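Colleague: I would like to see how this sequence folds:
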Amino acid sequence: MLFNSFEFVVFFVIVFFIYYKSYNNLRFQNALLLVSSYVFYGWWDWRFLSLIIISSFSDYFIGRAIDLNNDKKQRKRLLVLSLLVNLGILGFFKYYNFFTESFTDFISLFGFESNPALLNIVLPVGISFYTFQTMSYTIDIYRGKMKSTDNLLEFMTFVSFFPQLVAGPIERASHLLPQFGKKREFDLFEFKEGAKQALWGLFKKIVIADNCAFYANQIFENSESYPGSVLVIGVVLFAFQIYGDFSGYSDIAIGISRMMGIDLMQNFKSPYLAENIQDFWRRWHISLSTWFRDYVYIPLGGSKVDSSIRRSMNIIITFTVSGFWHGANWTFIIWGFLHSLFYFIQTGYSKNMKSVKILPSKLVQIFNVLITFIAVTFAWIFFRAESFNHAMDYIFEITSSSIIENPVGYLKLMGSSVKPYVIILSLIYLSIFEINNRDAKYSFQVGHFKAPMRILVYLSLIILIIFFRATDGTIDFIYFQF
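Modeller: Sure, this is the predicted structure:
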């Protein structure tokens, strides 16, 4: 069930009405959310509900056992059991064929032949998100950062809460879980603010992401037919497609959760206005980047290790693993590794530039934002490409003399009903709010505008969504595949 579908609108209206009709019965509210979340997820494939239920039950009981056990060895064994269950489920469904094929390719280098038993495995939607969410719960209990809950219903609702179930934000139990133990009554202010945030998310998804997708998909899927100038446009459009798509999902999830009295963490904060790669990851998919910081980078020693080589390896490992989290393909691993290289390059550049004061600080800031955007966009080539060879061919064409060819004729031949001016105007519209709310908690805030201007902004978003939505039908959110 997609947020931008008629089915979801009907589903949400029904759930919302019953939800607040039962405001004086917390247990019923949570049970309603749990059942609704299972319906929402089962809309894709009800068979995979068993994985969520297994993950929920195992981590609930393992979390309780860790919390009630004082023996360090026993606590560690229980934590390992939790990790094995979650990573085992994730590893089998997402990485089995990748590891099997990679091992076969490796041994073939030494003259050995193998006929691997590849499986036709369907990747469950959102599996990477809810497994990481439940793992952080047992890890935090093991570390003594939180106590386990004795309420199974609240825990299962926390794991499966439908707004953020399939594409995040990846919530921490310490933030989200206690909210299911508190009374939630209708709040008109929160409802209106949540609706505005969801509207902004729909605009980013339907107007920006889906319109950019038409050109980006055609260009990437037929990259051998286009010159470098068109390929540059393709990857820039993909950069805005994936941002509008993923941040749009997060905005809708945060918005509808807020309408229901639940606060979700911020997941994006104007990432394309970042001044370096480290700043980019403080602004892009914040729930995932902080997850890897707390559960991978810091346990490896983080930046506190004495050796600069060890510190550099910690950074490389963290970025590379985060790339691998996105998918079972070497292109994702290279994408993550590239970000670690960009991190080192920009760190060295920043240190050297501190002593150079030739340009005004504002110009330096703009230059840094531009360089960071170019680096991030270049890395998106590997993220979007079907294979390593596809990515390299794409890059070679960009660096060839064909980059100076006029791309207009090629774009016209694509025959899209999507008008380029719609994309340009919507990106200008996006940029105004991104710059205005660069460091705000919520990416869509117009409270400082006068009432007529605020109304005009809301109406313009609705009009843009209705009249300038992509005409190729409802398009899935990109991060559903992860």
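Colleague: contacts and neighbour counts: CA atoms only from here.
Modeller: Noted.
Colleague: need the longest helix for this structure.
Modeller: For the chain, the helix that runs over the most residues, judged by DSSP state H, is helix 228-259.
Colleague: show me the contact partners of whichever helix or strand comes after that helix.
Modeller: Sequence-wise, the next helix or strand downstream of helix 228-259 (DSSP states H and E) is helix 277-281. With C-alpha atoms under 8 Å, 6 or more residues apart in numbering as the contact definition, helix 277-281 has outside contacts at 271-274, 289, 339, 342-343, 346, 372, 376.
Colleague: sequence B follows; please return its structure for comparison with A:
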Amino acid sequence: MLFNSFEFLYFLPLIIIGFYILPQKVRWLWLLIGSYYFYMVYEPALVLLLVASTLVDYFCALKIYSAKTQQIKKIFAGTSIAVNVGILIAFKYLFFFSASLASILAYFGIVIPIDEAEQSYHISQILLPVGISFYTFQTMSYTIDVYRGRIKPEKHLGVFALYVAYFPQLVAGPIERASRLLPQLKKKVAINLKNIEQGLIMMAWGFFLKIVVADRLGIYVDEAFANPESPHGFSLILGAFLFCFQIYYDFSAYTTIAIGIAKVLGVDLIQNFNRPIFFTSSADFWKRWHISLMQWMRDYVYRPLVVNLKLKRVPAVLIVFFVVGLWHGANWTFVVWSMLNALLLIAEVSTNTFRSRLFKKLQIPKKIISFLGWFFVFCYLTITLVFFRSSSITTALVYLENMCNLGSLHINILNNYLELFLCLIFIGIVQLIHYYKGNNKVYELVLEQPKHYKWIAYFGYIIIIVLFGINRQSSFIYFQF
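Modeller: Below is the predicted model:
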């Protein structure tokens, strides 16, 4: 079920009203039923994978906690990881790995009839379960934390199932830790008008980001990337630039709505963004972008590689970003995107001392250095996102090549200067608000105002949505991951 769908407009009020009407002891069941229904709207049969992942991790965690020896703990922890990774491979990467292996073998003259196998077994037709990358990572972190002794296992199967399937963040995150979310799902929640008001405003802001801004940018981006061979380089540059903001606002919109819904229900979800466009370096950007995923990678991939396996920092970073790329999708374009970012991060950290000495010797003002550094990293990130957005590496290279055709100043590929102007204006407005209020305190813009100004803001929001909203109910970009 899409947040920006008409079905959700009926679903959410029913869930909220039922939650506060029902007794505390059965609220978990109400939310669990609602969460499973929310997920089953996409493809009912695929909910079985969600159930399987839930049951495996629930029982593995209990066995880990009660195990008498370290070896038994490792067996059940390994079982949990193997099942979750196996689900990911089977339903997300099977055809990708098969096709990649066939290509490698073909290079050495060994031909595998992958096309015939695909037709026989319908490999490429296997449905990709929505949100599979999010909930498998969330359940794996739970089992690993129990194995590490950081948390105790949840004995209530229903509450644990709700932790895995909690509908606000089930499909596209943020990826929550059991130590944060489980206690909140079990606590007694009373009606708190302040929290409800804050949550509703955050939801409204998320819908604005999605319906008014991200979807508007997407129209231009779709047109630009549909024609990578365009001779108008500036239009392709603008397309890449707008995609940088589209993917940010689209993903930020989802998590903002999710945070708002959870807030109304008395739960605080982790902030997934911290003004990422206002980074000071590549390393700083990755601390601000998709925070829940990058923290997951830090705790469950990077640190085990460095601490347990004694791997050097550079290969560990490369492995982490390779996993990040694959996590985003079964396409080498995502891997190229992530590895290019890894190379920049490594180069930045490796040359930090040298650059500091050089800039000090040249006596260049710090503000100029900061701006030039920001501008370079932003342009680099924008270029790498061309691979993220393209259907293949070849298409991305064609797009990048034609970005260099600067003989024409033509950028208005939609033949609508008003829409292009609105795109830039809305980007400026959003960035200005994020600069002063961040991603998590936007509600202060309304709540800090006198009562009559609040109502003006509410009516103004409705007018903006009606006048400038893009009515195409497009899914969120990160739904495919």
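Colleague: sorry, back to before: ok, so of the contacts of helix 277-281 of the first structure, who is nearest Asn436 of the first structure?
Modeller: Looking at the contacts of helix 277-281 of the first structure and their distance to Asn436 of the first structure, the nearest is Leu273, at 11.1 Å (C-alpha to C-alpha).
Colleague: map the closest one across to the second structure for me.
Modeller: Here Leu273 of the first structure is matched to Phe278 in the second structure, going by TM-score structural alignment.
Colleague: ok, Ile395 of the first structure next?
Modeller: In the second structure, Ile395 of the first structure lands on Leu400 (TM-score structural alignment).
Colleague: repeat that for Phe332 of the first structure.
Modeller: Checking TM-score structural alignment: Phe332 of the first structure goes with Phe334.
Colleague: what is the burial count for that match?
Modeller: 29 (other C-alpha atoms under 10 Å).
Colleague: burial of Gln473 of the second structure, as a residue count?
Modeller: Quick note: Gln473 of the second structure (other C-alpha under 10 Å) scores 14 neighbours.
Colleague: which position in the first structure pairs with it?
Modeller: In the first structure, Gln473 of the second structure lands on Thr474 (TM-score structural alignment).
Colleague: which of the three states applies to its match?
Modeller: coil (DSSP: H, G, I helix; E, B strand; the rest coil).
Colleague: so how far is Met339 of the second structure from the aligned partner of Phe344 of the first structure in the second structure?
Modeller: Taking TM-score structural alignment, the alignment pairs Phe344 of the first structure with Ile346 from the second structure. Using C-alpha to C-alpha, to the nearest Å, one obtains 10 Å as the distance from Ile346 of the second structure to Met339 of the second structure.
Colleague: quick one: which of these two has more around it?
Modeller: Taking other C-alpha under 10 Å, Ile346 of the second structure and Met339 do not tie; Met339 has more neighbours (22 against 18).
Colleague: dump the residue contacts of the more buried one.
Modeller: By C-alpha under 8 Å, 6+ apart, the neighbours of Met339 of the second structure are 318, 321-322, 325.
Colleague: how about the residue sitting nearest the centre point of the first structure: what's its closest non-neighbour residue?
Modeller: Centroid check for the first structure by C-alpha atoms, centre = their mean gives His285 as the closest residue, at 4.9 Å. In space, not counting the residues next to it along the chain, His285 of the first structure is nearest to Asn267; the distance is 5.1 Å by C-alpha to C-alpha, 6 or more residues apart in numbering.
Colleague: Three-state assignment for the match of Phe344 of the first structure, please.
Modeller: Ile346 of the second structure ends up helix, using three-state DSSP.
Colleague: gap between it and Val335 of the second structure?
Modeller: 16 Å.
Colleague: off-centre distance for stretch 459-471 of the second structure?
Modeller: 26 Å (C-alpha atoms, centre = their mean, to the nearest Å).
Colleague: likewise stretch 475-482 of the first structure?
Modeller: With C-alpha atoms, centre = their mean, you get 10 Å for stretch 475-482 of the first structure.
Colleague: got the buried residues for that stretch?
Modeller: 475, 477, 479-482 (16 or more other C-alpha atoms under 10 Å).
Colleague: from those residues, which land in helices?
Modeller: Among these, no member falls in helices (DSSP H).
Colleague: which of these sits closest to Asn217 of the first structure?
Modeller: Using C-alpha to C-alpha, those come closest to Asn217 of the first structure at Ile475, 12.0 Å.
Colleague: and the aligned residue in the second structure for Lys205 of the first structure, how close does it get to Val430 of the second structure?
Modeller: Alignment note (TM-score structural alignment): Lys205 of the first structure maps to Lys210 of the second structure. Applying C-alpha to C-alpha, the value for Lys210 of the second structure to Val430 of the second structure is 12 Å.
Colleague: looking at the two now, which is surrounded by more residues?
Modeller: Lys210 (30 against 17).
Colleague: element containing Tyr421 of the first structure, please.
Modeller: Per DSSP H and E: helix 420-436 holds Tyr421 of the first structure.
Colleague: now that helix: buried residues?
Modeller: 422-423, 426-427, 430-431, 434.
Colleague: may I ask which two of the residues you listed are separated the most?
Modeller: Val422 and Glu434 (18.0 Å).
Colleague: where's the closest residue to Ser58 of the first structure other than its chain neighbours, which helix or strand?
Modeller: Residue nearest to Ser58 of the first structure in three dimensions, not counting chain neighbours: Ser82, with 7.1 Å by C-alpha to C-alpha, 6+ apart. In this assignment (DSSP H and E), Ser82 of the first structure forms part of helix 72-90.
Colleague: mean deviation of that helix from the second structure?
Modeller: Superposing on the second structure and averaging over aligned pairs (mean C-alpha distance after the TM-score superposition for the first structure), helix 72-90 of the first structure comes out at 0.6 Å.
Colleague: show me what that helix is packed against.
Modeller: When contacts are defined as 3 or more C-alpha pairs under 8 Å, 6 or more residues apart in numbering; DSSP states H and E, helix 72-90 of the first structure packs onto helix 49-68, helix 127-142.
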